[in-house]
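Trainee: The amino acid sequence is not available; the structure is as follows:
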């Protein structure tokens, strides 16, 4: 069975409670990305949601991590937190043009996350999808959307994303609905239901489920037991798969990611 790469990681790398738990005691903060990228295979950059960065910063991050490591980049909130999405073209261009392509082959998907109050408006969302650039400065761009309102759980939304080649983020969340339909040529999963009371975020009994789901996605399949809107299998083709542990307390997220990497090895 042919499977695509499975990349596992966390959200961000700067978090004080990780010092002494994930990061060795006394490690310089300047060395934290280097250390984290040696233990994990992907990181979702969160800071780009709140502010912009200079091209040199992205270039520096790319040079710090090893070959094969990939960053997902969370898009600016100004692109998604707006009443009329179709009017976000300028914000999208500003976000894409700030220098993210300096990540080079370390650039993974762009995550476009919507607020839980944002409802599905087919016309507006369809217009917004057309604003997402397929490339920038010769670098191909991949897009994943995380929606968090029940109104998106309809075949029309799934079909729109599939036609656009945009992945719907599967989020295992205690607060928001999940859509597991595969719509892109890669899979983006956020495991958000973890708790710090568990050494690996999730109970031991749940880890085999996510291990098998990651393998199934990477092989081009559709894991059983997840919430789907459309009752049909995606085209059978291996898909690069991203799995991020991002839960409320965050303390156990690195340990969970390392454990999943170990189980997938």
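Mentor: In hand now; what should we look at? Since we're looking at a predicted model, the values are computed, not measured.

Trainee: From here on, just use CA atoms for contacts and neighbour counts.
Mentor: OK.

Trainee: which residues touch the helix or strand that contains residue 58?
Mentor: Here residue 58 sits within helix 55-64, counting by DSSP states H and E. Applying C-alpha atoms under 8 Å, 6 or more residues apart in numbering, the external contacts of helix 55-64 come out as 33-34, 98-104, 106.

Trainee: buried sites along that helix?
Mentor: 58-59, 62, 64 (16 or more other C-alpha atoms under 10 Å).

Trainee: Stretch 143-162 spans what distance, first to last residue?
Mentor: From its first residue to its last, stretch 143-162 covers 12 Å (C-alpha to C-alpha, to the nearest Å).

Trainee: dump the residue contacts of the residue nearest to the spatial centre of the chain.
Mentor: Centroid check for the chain by C-alpha atoms, centre = their mean gives residue 188 as the closest residue, at 5.1 Å. Contact analysis of residue 188 by C-alpha under 8 Å, 6+ apart lists 144, 167-170, 241-243.

Trainee: Check it against this one:
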């Protein structure tokens, strides 16, 4: 059965305290509080630096059964190396403890920088390097460099497929939309539908057996919220994918004015709650 996974992009924001998070809630309890109110969270710390295995274990154990994390791939791969010569960085990333999430590991998000134009050969080579299963990821992680000695963990556990979603930000992907969609489909990767208040391309293409949307703000990037009509439209987007047998992942990244968590809950109330959780979403 297809599932909708709806949540927020990150959860540790000081301005949310006393607004979304009740006054006095311990920072250590914020993840659990958010995870009780939505079915998934996009984990962003991994974009900025390699995390420790103990952190992945803590996040896994601090969320309910049936919860899923999407995990953002490191900017060292996407923004600094710009997808070139990334075998060692990819190995280090998967050795850092990502696989400790176990069944709670959802899609891996790769956000490309606004300055990276469409390059079919480069993108094809990068997509071919991405592991397709937990076993593939563990095998890749085994090739980590010396920097990960003593701080690596890559248990296979029960082998399962890995999903990858790619978010692009250079205008050339619009003019090459057909070629880009075909390339993604060949590798089974999802094209991220990104709502960025018109700043970056919005490519709404189905290229995998799941769909992935990032909602950064409808009118003002990272700030503006979504009104009832907009949320109804996104609910329709989710339902269309569910009806077609695809899982749908939606993450709100409009965090500046504390809209993201409330918009996520409002969208959850418009679409089916994942049956794996066995409960209705909180008000």
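Mentor: Arrived safely, thanks for sending. Computed from a predicted structure; not experimentally measured.

Trainee: Would you pull the TM-score for this pair?
Mentor: Once superposed, the chains reach a TM-score of 0.87 (TM-score structural alignment, normalised by the length of the first structure), with 244 aligned residues with a C-alpha RMSD of 1.8 Å.

Trainee: The residue nearest to the centre of the first structure -> the second structure?
Mentor: Superposed on the second structure with TM-score structural alignment, residue 188 of the first structure falls opposite residue 212.

Trainee: distance of the aligned partner of residue 62 of the first structure in the second structure from residue 97 of the second structure?
Mentor: Matched to the second structure by TM-score structural alignment, residue 62 of the first structure sits across from residue 60. Separation of residue 60 of the second structure from residue 97 of the second structure (C-alpha to C-alpha) stands at 11 Å.

Trainee: same check, this time on residue 107 of the second structure
Mentor: Residue 107 of the second structure is 15 Å from residue 97 of the second structure, by C-alpha to C-alpha.

Trainee: what's the answer for residue 13 of the second structure, then?
Mentor: Taking C-alpha to C-alpha, one finds residue 13 of the second structure at 24 Å from residue 97 of the second structure.

Trainee: Three-state assignment for residue 126 of the second structure, please.
Mentor: helix (DSSP: H, G, I helix; E, B strand; the rest coil).

Trainee: so it makes contact with residue 83?
Mentor: Yes. With contact defined as C-alpha atoms under 8 Å, residue 126 of the second structure and residue 83 form a contacting pair (6.2 Å).

Trainee: Show me which of the two is the more surrounded one.
Mentor: residue 83 (21 against 18; other C-alpha atoms under 10 Å).

Trainee: Now do the same for that one: helix, strand or coil?
Mentor: From three-state DSSP, the assignment for residue 83 of the second structure is coil.

Trainee: Need the nearest residue in space to it, chain neighbours excluded.
Mentor: residue 77 (5.6 Å; C-alpha to C-alpha, 6 or more residues apart in numbering).

Trainee: in the stretch 1-150 of the first structure, which spans are strands?
Mentor: Taking DSSP state E, counting those that start in this stretch as the criterion, the stretch 1-150 of the first structure contains strands spanning 6-11, 42-45, 70-74, 107-113, 135-136, 139-140, 143-146.

Trainee: which residues of the second structure does the fourth one align to?
Mentor: Counting by TM-score structural alignment, strand 107-113 of the first structure falls onto residues 105-111 of the second structure.

Trainee: Mean per-residue distance, that stretch versus the first structure.
Mentor: For stretch 105-111 of the second structure, the mean deviation from the first structure after alignment is 0.4 Å (mean C-alpha distance after the TM-score superposition for the first structure).

Trainee: quick one: that stretch to chain centroid distance?
Mentor: Chain-centre distance of stretch 105-111 of the second structure: 4 Å, with C-alpha atoms, centre = their mean, to the nearest Å.

Trainee: Residues in contact with that stretch: which ones?
Mentor: 68-75, 78, 98-99, 162-168.

Trainee: among those residues, which ones are buried?
Mentor: If you count burial by 16+ other C-alpha under 10 Å, the buried members of the contacts of stretch 105-111 of the second structure come out as 68-75, 78, 98-99, 162-168.

Trainee: residues of stretch 3-14 of the first structure that come out buried?
Mentor: 3-13.

Trainee: now do stretch 43-56 of the second structure
Mentor: 43-44, 46-47, 50-53, 56.

Trainee: same check, this time on stretch 23-40 of the second structure
Mentor: In stretch 23-40 of the second structure, counting by 16+ other C-alpha under 10 Å, buried: 30-35, 37-40.

Trainee: Mind jotting down where the helices sit in the stretch 101-250 of the second structure?
Mentor: Taking DSSP state H, counting those that start in this stretch to define them, one finds helices in the stretch 101-250 of the second structure at 120-129, 134-141, 172-175, 177-187, 228-243.

Trainee: Excluding chain neighbours, what is closest to residue 194 of the second structure?
Mentor: Using C-alpha to C-alpha, 6+ apart, the nearest residue to residue 194 of the second structure is residue 214, at 4.9 Å.

Trainee: Report the contact partners of that neighbour.
Mentor: 192-195, 250-253.

Trainee: change it to 7 Å
Mentor: 193-195, 250-253 (C-alpha atoms under 7 Å, 6 or more residues apart in numbering).

Trainee: Among the residues you listed, name the ones in strands.
Mentor: 193-195, 250-252 (DSSP state E).

Trainee: residue in the second structure matching residue 159 of the first structure?
Mentor: Using TM-score structural alignment, residue 159 of the first structure sits opposite residue 182 in the second structure.

Trainee: can you count the residues close to the closest residue to that match other than its chain neighbours?
Mentor: Using C-alpha to C-alpha, 6+ apart and skipping residues adjacent in sequence, the residue nearest residue 182 of the second structure is residue 207, 7.5 Å away. Residue 207 of the second structure is flanked by 21 other residues according to other C-alpha under 10 Å.

Trainee: now swap in residue 245 of the second structure and tell me
Mentor: Other residues close to residue 245 of the second structure by other C-alpha under 10 Å number 14.

Trainee: Find the residue closest to it in space, skipping its chain neighbours.
Mentor: residue 2 (5.4 Å).

Trainee: Could you do residue 224 of the second structure as well?
Mentor: Closest to residue 224 of the second structure by C-alpha to C-alpha, 6+ apart is residue 217, at 5.0 Å.

Trainee: my read: the one you found touches residue 230, true?
Mentor: No. If you go by C-alpha atoms under 7 Å, residue 217 of the second structure and residue 230 don't touch, sitting 10.8 Å apart.

Trainee: more neighbours, the two?
Mentor: residue 217 (24 against 13).

Trainee: Export the contacts of helix 55-64 of the first structure as CSV, with columns for distance to residue 119 of the first structure.
Mentor: Compiled in CSV, those are given as follows (distance: C-alpha to C-alpha, whole Å):
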residue, distance to residue 119 of the first structure
33, 36
34, 39
98, 29
99, 31
100, 29
101, 31
102, 34
103, 33
104, 34
106, 33
